[in-house]
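Trainee: no sequence for this one, just the structure:
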């Protein structure tokens, strides 16, 4: 069960990534965030950002043009 959900559906790049960053900034280490996006750039941008951050990508999935990411907030 995630602690927060961010619905970025309908937003175009780079807004899903920017909103994800803002949401993570307001979270405590260990909390999990689910991000839902429809912009295909999110499939590339969000994992790339997480690889350079203290946050961890727990899971990602794509179905019918909807991208879902579960992210564990780092310290």
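Mentor: Now that the structure is in, tell me what you want to look at. Everything numeric in this text was worked out from a predicted model, so none of it was measured.
Trainee: only C-alpha atoms from now on, for both contacts and neighbour counts.
Mentor: Fine.
Trainee: which residue sits farthest out from the middle of this structure?
Mentor: For the chain, the largest distance from the centre (Cα atoms, centre = their mean) belongs to residue 64, which lies 17.7 Å off.
Trainee: what helix or strand is the most centrally placed residue in the chain located in?
Mentor: For the chain, the residue nearest the mean C-alpha position is residue 35 (4.2 Å; Cα atoms, centre = their mean). Per DSSP states H and E, residue 35 falls inside strand 32-37.
Trainee: below is structure B, check it against A:
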């Protein structure tokens, strides 16, 4: 998956909107802390709920891609703006 890819949300006709159930601010945290914070937050979500994580560690892009592949959670979106990487995961 490349950065800036976006799938449509439930009932969405392509706008890419997905309701965020939880937001994690992992800016200024180094690997592996952004991913660890995301894992902790995912435990509290129900299946199908979305988690948004904001991080400044460039390695988080690869980390979240690998995590989604291995865990079965859906990596819905990744983007970068002004050095902040946004990842949206949907719990499986």
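Mentor: Yep, it's here. All values derive from a computational prediction rather than experimental measurement.
Trainee: got the contact list for residue 31 of the second structure?
Mentor: Each residue near residue 31 of the second structure by Cα atoms under 8 Å, 6 or more residues apart in numbering is listed here: 57, 59, 60.
Trainee: that one maps to what in the first structure?
Mentor: Applying TM-score structural alignment, one finds that residue 31 of the second structure aligns to residue 13 in the first structure.
Trainee: wait, is that match part of a helix?
Mentor: No - Residue 13 of the first structure sits outside any helix when classified using DSSP: H, G, I helix; E, B strand; the rest coil, being coil.
Trainee: if we can go back for a sec, residue in the second structure paired with the residue nearest to the centre of the first structure?
Mentor: Alignment note: residue 35 of the first structure maps to residue 53 in the second structure; criterion TM-score structural alignment.
Trainee: hmm, back to that, what's the residue farthest from the centre of the first structure aligned with over in the second structure?
Mentor: So, by TM-score structural alignment, residue 64 of the first structure is matched to residue 82.
Trainee: let's verify residue 48 of the first structure: helix, strand, or coil?
Mentor: helix.
Trainee: any idea how many residues pack against it?
Mentor: When neighbours are defined as other Cα atoms under 10 Å, residue 48 of the first structure has 11 of them.
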